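Undergrad: Fold the stuff below for me.
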Amino acid sequence: MKVQILPDAEAVAAVAAAEILVEVAACPRLILGVATGRTMEPVYARLAQAAAEGAEFGGVELFALDEYVGLAPGHAGSFRSYLERHVVGPLRILPERLHVPDGTSINPIEEARRYEARIRAAGGIDLQLLGLGRNGHIAFNEPGSSFGSRTRIVRLAQSTRDDSRGALPPGMEPPRAGITMGVGTILEARRVLLLASGAGKHPAAEAMCFGPVSPACPGSALRLHPDATALLDRDAAGSE
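TA: Model (predicted):
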């Protein structure tokens, strides 16, 4: 895994957006795995600015990393809603080119299998964006997740639920479970780009980069990938 240390979160977002723009220019029908959360918002804002200046994203197909179990697609706290606001609309991508697990499926286990099959049918992910959780999780793959895991239902760690409160409507209790791409699913992407910023991510980033390659830190699985890059700001990297 390549590690690039950048001055701050804005620099991380700038480099990530530039990398995505290069990929889309080279492959207009890019299959892009998209993440949610505050770390990704400045990345998507830069892509939206590029779209306003003429960059074309209409051929890109999007696959979300995960979704909360129990939230309807139109719920303000759902990841589908986030991606529609930050990516689909600003980049002028047709809504049908966004794929997100259905958190309200009456059979979530079958929904997870269906989503995994849809990724395969699309030809796999070309470029997968990832954030890094404070406990080392990637997507909703909490510590202990098998490196061979596929898209499935997971119970969310309390730290993950606590961190999600700021992105949910005021007073809403964070969901207890999610549907997520598995670690094995993520590792099949042709290229992976992970972003982490802030001192709160330093322990997880250090474990990911220098600790044992172990399910105890799901992010460490990226060291097994042939083309993974971690973009860290100085605070996340713990550098002066």
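
Undergrad: For the rest of this, base every contact and every neighbour count on C-alpha atoms.
TA: Fine.

Undergrad: In stretch 177-193, which residues are buried?
TA: With burial defined by 16 or more other C-alpha atoms under 10 Å, the residues of stretch 177-193 counted as buried are 177-189, 191-193.

Undergrad: longest helix in the chain, by residue count?
TA: Longest helix of the chain, by residue count under DSSP state H: helix 9-26.

Undergrad: for the helix or strand that that helix is followed by, packing partners?
TA: Counting by DSSP states H and E, the next helix or strand C-terminal to helix 9-26 is strand 31-34. The contact analysis (3 or more C-alpha pairs under 8 Å, 6 or more residues apart in numbering; DSSP states H and E) places strand 31-34 against strand 61-64, strand 127-130.

Undergrad: Among the buried residues of stretch 177-193, which are located in strands?
TA: Among the buried residues of stretch 177-193, DSSP state E puts 177-180, 191-193 in strands.

Undergrad: Adding distance to Val12, write these out as CSV.
TA: Output for those, formatted as CSV (distance: C-alpha to C-alpha, whole Å):
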residue, distance to Val12
Ala177, 29
Gly178, 27
Ile179, 27
Thr180, 25
Arg191, 17
Val192, 15
Leu193, 11
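
Undergrad: Also this sequence, please, to line up against the first:
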Amino acid sequence: MELIIAPDSRAIATIVADAIAALLDRKPDAVLGVATGSSPLAIYDELATRYAAGAISLAGARAFMLDEYVGLAADHPQRYRNVIETEFAGRVDIDPANVQGPDGLAADIPAACAAYEQAIVDAGGVDVQILGIGTDGHIAFNEPGSSLASRTRIKTLTVQTRQDNARFFDGDLEQVPTHCLTQGLATIMSARHLVLVATGLAKAEAVHHMVEGSVSAMWPATILQHHPHATVLVDEAAASRLQLASYYRQTYESKPAWQGI
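TA: Below is the predicted model:
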């Protein structure tokens, strides 16, 4: 796992967008894994800016979403398919037909989850998966206690996660769905490159456990320690509990420019 401490979300976004641009240069039909929440927004802004400037194209790319709420109407603004359209897909030239997410309105949930897993496989797998992390260490909607071998499935959201997400529902906890469909931890780990972004003091404890703690289902993001190519990018606040912060800074500052992330 590589840990990069950057000054702010804009600096993080530049690093990640550089990596995605390099991927698209060598593989125009790259498969991206896209996440919702606050953490990836600066990345999407940077990609949209580069597209508008003619610096990148996602015309041949595909994208798979991490998760989706169960039961939200197709036109609900917080349905994750709509959020991804607003924040990312609608701002670049990716074909809308090539952006897929779990079907939170499916009549047969297990079948929909299995079909989503197969769609990722049929696409050749995810090249770069963007991730955030919850204050309790969850990634996607794999809450504490999730199986480290899990695949796409239905999950019950914890009260903490629903409280954290209530800000997207006018602060009304009752509007936040209780269930979701989410890629499992094993599904996420199948991506070739994991890029996790965390900013702010509220994420400091989760980042500490993820990077320097023991691998445990109680802190699901710790599974990234077993990935052969995982990059974690944090700001100073999110890095504030890291015991080896000075070493991580030294390592990144000494890294050969050609290596990228």
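
Undergrad: still on that earlier bit, which pair of the buried residues of stretch 177-193 of structure 1 spans the longest distance?
TA: Greatest spacing in the buried residues of stretch 177-193 of structure 1, by C-alpha to C-alpha: Ala177 and Arg191 (27.3 Å).

Undergrad: For Ala51 of structure 1, state which of the ones in strands among the buried residues of stretch 177-193 of structure 1 is nearest.
TA: Lowest distance from Ala51 of structure 1 to these (C-alpha to C-alpha) belongs to Leu193, with 20.8 Å.

Undergrad: Would you check how far apart the residue most central in space within structure 1 and Gly54 of structure 1 are?
TA: Compute the mean C-alpha point of structure 1, and by C-alpha atoms, centre = their mean the closest residue is Ala35, 2.6 Å away. Distance, Ala35 of structure 1 to Gly54 of structure 1, using C-alpha to C-alpha, to the nearest Å: 24 Å.

Undergrad: So which residues of structure 1 form strands?
TA: Under DSSP E, structure 1 gives strands at 2-6, 31-34, 61-64, 66-68, 98-99, 127-130, 152-155, 177-180, 191-196, 228-233.

Undergrad: which parts of the first one are buried?
TA: This points to strand 2-6 of structure 1. 5-6.

Undergrad: how about Asp66 of structure 1, what's its partner in structure 2?
TA: Aligned counterpart of Asp66 of structure 1 in structure 2: Asp67 (TM-score structural alignment).

Undergrad: neighbouring contacts of stretch 103-110 of structure 2?
TA: If you take C-alpha atoms under 8 Å, 6 or more residues apart in numbering as the criterion, stretch 103-110 of structure 2 is touched by 68-74, 112-113, 153-154, 180-181.

Undergrad: Can you select the buried ones among those residues for me in ChimeraX?
TA: Selection of the buried residues among the contacts of stretch 103-110 of structure 2 in ChimeraX, burial being defined by 16+ other C-alpha under 10 Å:
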select :68,69,70,72,112,113,153,154,180,181
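
Undergrad: now the contacts of stretch 103-110 of structure 2 as JSON lines including distance to Ile223 of structure 2?
TA: Formatted as JSON lines, the contacts of stretch 103-110 of structure 2 follow (distance: C-alpha to C-alpha, whole Å):
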{"residue": "Glu68", "distance to Ile223 of structure 2": "21"}
{"residue": "Tyr69", "distance to Ile223 of structure 2": "23"}
{"residue": "Val70", "distance to Ile223 of structure 2": "25"}
{"residue": "Gly71", "distance to Ile223 of structure 2": "29"}
{"residue": "Leu72", "distance to Ile223 of structure 2": "30"}
{"residue": "Ala73", "distance to Ile223 of structure 2": "33"}
{"residue": "Ala74", "distance to Ile223 of structure 2": "33"}
{"residue": "Ala112", "distance to Ile223 of structure 2": "25"}
{"residue": "Cys113", "distance to Ile223 of structure 2": "21"}
{"residue": "Arg153", "distance to Ile223 of structure 2": "18"}
{"residue": "Ile154", "distance to Ile223 of structure 2": "20"}
{"residue": "Cys180", "distance to Ile223 of structure 2": "21"}
{"residue": "Leu181", "distance to Ile223 of structure 2": "20"}
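
Undergrad: Go ahead and confirm the match of Asp66 of structure 1 touches Thr187.
TA: No. Using C-alpha atoms under 8 Å, Asp67 of structure 2 is not in contact with Thr187; the gap is 11.6 Å.

Undergrad: residue contacts, the equivalent of Ala237 of structure 2 over in structure 1?
TA: Applying TM-score structural alignment, one finds that Ala237 of structure 2 aligns to Asp235 in structure 1. Going by C-alpha under 8 Å, 6+ apart, Asp235 of structure 1 touches 8, 197-199, 201-202.

Undergrad: how about 7 Å then?
TA: Going by C-alpha atoms under 7 Å, 6 or more residues apart in numbering, Asp235 of structure 1 touches 197-199, 202.

Undergrad: before we move on, what about Tyr69 of structure 2?
TA: 79, 104, 177, 179-181.

Undergrad: from those residues, which single one is nearest Gly124 of structure 2?
TA: Nearest member of the contacts of Tyr69 of structure 2 to Gly124 of structure 2, counting by C-alpha to C-alpha, is Leu181, at 21.3 Å.
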